[in-house]
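Kindly return the folded structure for what I paste below:
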Amino acid sequence: MAVVSRLLAARAQEQPEEPAFIAGADGHAISWPALGAYAERLRELAAARRLPPGARIALVVADPLDFAAAYLGGLAAGLTVVPADPRLPAPALDDFLTRLRADVVVTDAPLSSPVAGVEIWVAEHAAPVPVGAAPTGVRPSAGAVSRPAVLLATSGTTGEPKGVPLSQAQLLHAARRVAGHHRFGPGQRGYSPLPLFHVNAQVMGLLAALVSGASLVLDRRFEPDAYWSRVAQWSPTWLNTVPAILGALAAQPAPPEATVARLRFARSASAPLPVPTRDAFTAHTGVAVLNTYGMTEAAGQITADPLDVSARRAGSVGLPVGVELAVAGPDGRPVPPGSQGMVVLRGRRVTDRYLELTGHGAEASRSARDAHGWLPTGDLGWRDEDGYVYLVGRADDVINRGGEKLHPQEVEHVLLGHPAVGSAAVVAAPHERLGQVPVAFVMLRPHRTEAGLVEELDRLCAQRLPRHKWPAAITVTAELPTSPTGKVLRRALRADVAALAGGPVPGGGR
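From the prediction side, this is the model:
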């Protein structure tokens, strides 16, 4: 019997009357016994449809309670769960299903052009309902080289996405470390409007609740105007957020003290948290921010701030939690404290394989680790004498300006120090003489004006940055391309900049 199945049975026996997950918008809830019953019906359905163990079941589900039930039910039934973004347009969804070789799609919305050979099940509260007879012939996942508990795709913010297979043991190891570090348990309740197809919301939310007996309030999306009223209604003890949410809430009316009285922290994940964003949120709301760092390949969380606010360090993402972490130099060897290098990981919950998501031919995989068992994260950073981790940016985001290298984050943090700037992103633009120069894009905070802003930001950068780090151009934009978790898609920005680079970059000689 799958471990998740045993955990569901234990929760149903120990907490039969308590809600496991609550829909923040309408108050509908699902209990632990109901989740166990859903998993049993899903197991029976899979057997009736002759699905082999590890068959890939894609979840294209927007309703958070239906997603939670199908996710845990699929794990309990021994299937491979493949979470998908329900907002994908039809061509992109078809491509996703083909690349990840889904056998079944569970969906709560009509699919306009389902991939041939893929079985369609309609999501219902009690259990999915198949649409028509099971397809005949070879299933898409036949010949799969991996049949994990969950198959995720990396975000693809800097390149083509890769498949990350994770076992139940890896997922639950991560969830237990999360629950232990954050002191979850019966009586603790989280509030999360984050997308459930992302590893953070699955492990930090669904699985951490399962292993600890905590409850979780879920919303389909972040709604700034409704956020604090939901917190007041459901009285959570912690918030699951991303930097974009914290920044948006800092611009909303401040919540009453009674609304935030039970909150122990707002947890920030999924994207780098600028210190100005953290400080503005805490000053505005009175809620401390617990910063974390994670990635799909490590089943979510890698490091986290200590729970003790006085032990947190500005600019740090905290200490490793249940994973071995080092900072390696160009030769692959760990470097001493204070020295910058590549962040590398190893441990029982770190994936050791990637799947190549081509969607055609024989499925292929490749090693995710080096000869010493380390997985390179692609993130550059350093550690202090006490082991706290500080990130400076992605290795593939480094800008080489005439031989002098700089990281976008250090420029972005300066730009975010201006009170009118709500978001900022810096990328490389091609330059005929220097090779590359940094260019910046900024979004205004609500009720702020653009007049004179570029000149003020130029002066701010000149005051706080060495000359080679000054942006060659600063553009005020209405929006930045972001992932569903609020991470800036630098690849998209770089492509736009390259497409527009028909002449010298404005200000490129500075």
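
Every contact and neighbour count from this point should use C-alpha atoms.
Will do.

Mind giving me the packing neighbours of the helix ranked longest in the chain?
Longest helix in the chain by number of residues (criterion: DSSP state H): helix 32-48. Packing contacts for helix 32-48, counted by 3 or more Cα pairs under 8 Å, 6 or more residues apart in numbering; DSSP states H and E, involve helix 3-14, helix 64-76.

Excluding covalently adjacent residues, which one is nearest to Ser113?
Nearest in space to Ser113, with sequence neighbours left out and distances taken as Cα to Cα, 6 or more residues apart in numbering, is Ala90 at 6.4 Å.

To check against the first, give me the structure of this:
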Amino acid sequence: MTQRTTLAQLLADPQSAAPAVITESPPVVLTYRALAEQIERLAEQLRSAGFRPGDCVAMVLPNGLEFLVLFLALAQAGLIAAPLNPAYKTDELRIFFEDIQPRAIIMGSSNAAVIEAAAGLSLPIWPSNVESSGAVRLTGVPQSSRSIPGSPSADDFALLLHTSGTTSRPKGVPLTHMNVLRSALNIASHYALTAADRSLVVMPLFHGHGLIGAALATLASGGAVIVPPRFSASQFWGLFRKYGASWYSAVPTIHEILLQRADTDGAPDHGARFIRSCSAALAPAVLANLEKRFGAPVLEAYGLTEAAHQVASNPLPPRPHKPGTVGFGTGVELAIIDQTGRHLPPNHPGEVVVRGPDVMGGYRNDPQATAAVFMDGWLRTEDAGVLDDDGYLALTGRIKELINRGGEKIAPAEIDDALLEHPAVAEAAAFGVPDAKYGEEVWAAVVLKGDADAEQLQAFCRTRLADFKVPKVIRIVSALPNNETGKIERRFLTALFAPQS
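The predicted structure follows:
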């Protein structure tokens, strides 16, 4: 096979009659040949929409066949897919739409928040659906005499993801065909994925973990992806058995839920070739319990949106996988630097930096942030860690203030802004508190200027934020800790309230 350079060449064998995508809603087993034909049909429709190469199209879709088909069709047509969380509320979507400036929005089942957010922005909405036969349809796409010529190149952008920052507007991360393809191929190679493997996808496809780490890596290796619309603990093992899954990848929260329910749900004690964990730290004790109960090696990995997901992972046996580490670099170089940027030897803690072909070229329309995140060609992760003598990386904390709730990276400033919209709130600060289930939970402290209680403020947040961002606990305080420049010292709030969690 010729060397693959774009996502148009992702599929291991486009002519194969082997299963590629398996869904239950609707019940469909789509072969590689049928998948390739659908991608080409929809790509041709998209090429004739009158857009220019590199135009963005937002996708607000749940997990399913239509997400994968439409994402690959957009890439093949030379357009940039910008997937968004379908759980976002109107105000959140409007912020993203204003930042992305998409030429159109693809929407699945009627989503009032999408319709409302698009109103006033003159953005066309293209509804999509999956027929009972498994055919994905896209309606509302105009047909122009001007079409996008040729095929995309390796350096063309294919995917626009967002990573939360320290402001309420997350930074856009444009990834090229080569970024995404290299990452998917590296993951497939690292875990020795073959056509015999089947991945049960439980992570959202609008994140790199689900899209690249679980789905595209499998399709690049000729295996099959089993894609339920959402994670359901009660249905997980039934699907795993029914379709012969050989592995799955998830955040620690999902692993712990499956472990807690294992005996009740009649979970098997063998059958998985391996289990992957990523997007948040997995406690070594939980890793050991997972391996004991499910009879498979549990491999912890480390991913970054800016590097098209995976940058490190523990290996398959017989090589050692070390609990408490995220393994060694996969397709990229890892290093540790001190505060001056000097590279440190093994066993010296500092900031993790990454470089390689999977790494983005820079943030979208943000040269200042791009200049700050790169140092001599290395991407600064703002994660603290240490490399051992074997090159295995242990993450020891986060330099940045993001709250990592079950793998969802949440910007505290976004929650601050929502709380400050309440007429009774004078000051607000969100912060992370250690949590046994999610790794971190969202808490907030507020200074009031009127009458309100914590429950009223939580209800107010629910109208403006996705449920996972709403503070679990809100403490009413007389003042917030600020440094000499007026910035909130969130770590003091965590230290103060963490014992109460």
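
At which residues are the helices of the stretch 401-510 of structure 1 located?
408-416, 453-464, 490-500 (DSSP state H, counting those that start in this stretch).

got the angle for the longest one vs helix 408-416?
Going back to what we said before, that points to helix 453-464 of structure 1. 120 degrees (axes from the mean of the first three to the mean of the last three Cα atoms, to 10 degrees).

what stretch of structure 2 does helix 453-464 of structure 1 fall on?
On structure 2, no counterpart of helix 453-464 of structure 1 exists by TM-score structural alignment.

buried stuff in that helix?
Using 16 or more other Cα atoms under 10 Å as the test for burial, helix 453-464 of structure 1 gives 453, 457-458, 460-461.

tally of neighbours for the aligned partner of Gly213 of structure 2 in structure 1?
By TM-score structural alignment, Gly213 of structure 2 lines up with Met204 in structure 1. For Met204 of structure 1, the count of nearby residues is 25 (other Cα atoms under 10 Å).

same thing with Gly508 of structure 1?
Neighbours of Gly508 of structure 1 (other Cα under 10 Å): 20.

Over to Gly244 of structure 2?
With other Cα under 10 Å as criterion, Gly244 of structure 2 counts 18.

Quick check, it in contact with Arg198.
Yes. Using Cα atoms under 8 Å, Gly244 of structure 2 is in contact with Arg198, at 6.8 Å.

rewinding a little: point out the most buried one among the helices and strands packed on helix 32-48 of structure 1.
Across the helices and strands packed on helix 32-48 of structure 1, averaging neighbours per residue (mean count of other Cα atoms under 10 Å) puts helix 64-76 on top, at a mean of 25.

Mean per-residue distance, that one versus structure 2.
For helix 64-76 of structure 1, the mean deviation from structure 2 after alignment is 0.8 Å (mean Cα distance after the TM-score superposition for structure 1).

what angle do that helix and helix 32-48 make?
Using the same axes, to 10 degrees: helix 64-76 of structure 1 against helix 32-48 is 60 degrees.

Now do helix 64-76 of structure 1: distance to the chain's middle.
Centroid separation for helix 64-76 of structure 1 versus its chain: 18 Å, with Cα atoms, centre = their mean, to the nearest Å.

now do stretch 87-100 of structure 2
Using Cα atoms, centre = their mean, the offset of stretch 87-100 of structure 2 from its chain centre is 17 Å.

What of stretch 438-448 of structure 1?
On Cα atoms, centre = their mean, the centre of stretch 438-448 of structure 1 falls 23 Å from that of its chain.

contacting residues around the residue positioned nearest the centre of structure 2?
By Cα atoms, centre = their mean, structure 2 has its centre lying nearest to His207, at 2.2 Å. His207 of structure 2 sits next to Leu161 when contact means Cα atoms under 8 Å, 6 or more residues apart in numbering.

Was I right to think Gly393 of structure 1 contacts Gln409?
Yes. Counting by Cα under 8 Å, Gly393 of structure 1 does reach Gln409; the two are 6.1 Å apart.

Pick out whichever of those two has more residues nearby.
For the pair Gly393 of structure 1 and Gln409, the greater number of neighbours falls to Gln409 (22 against 19), based on other Cα under 10 Å.
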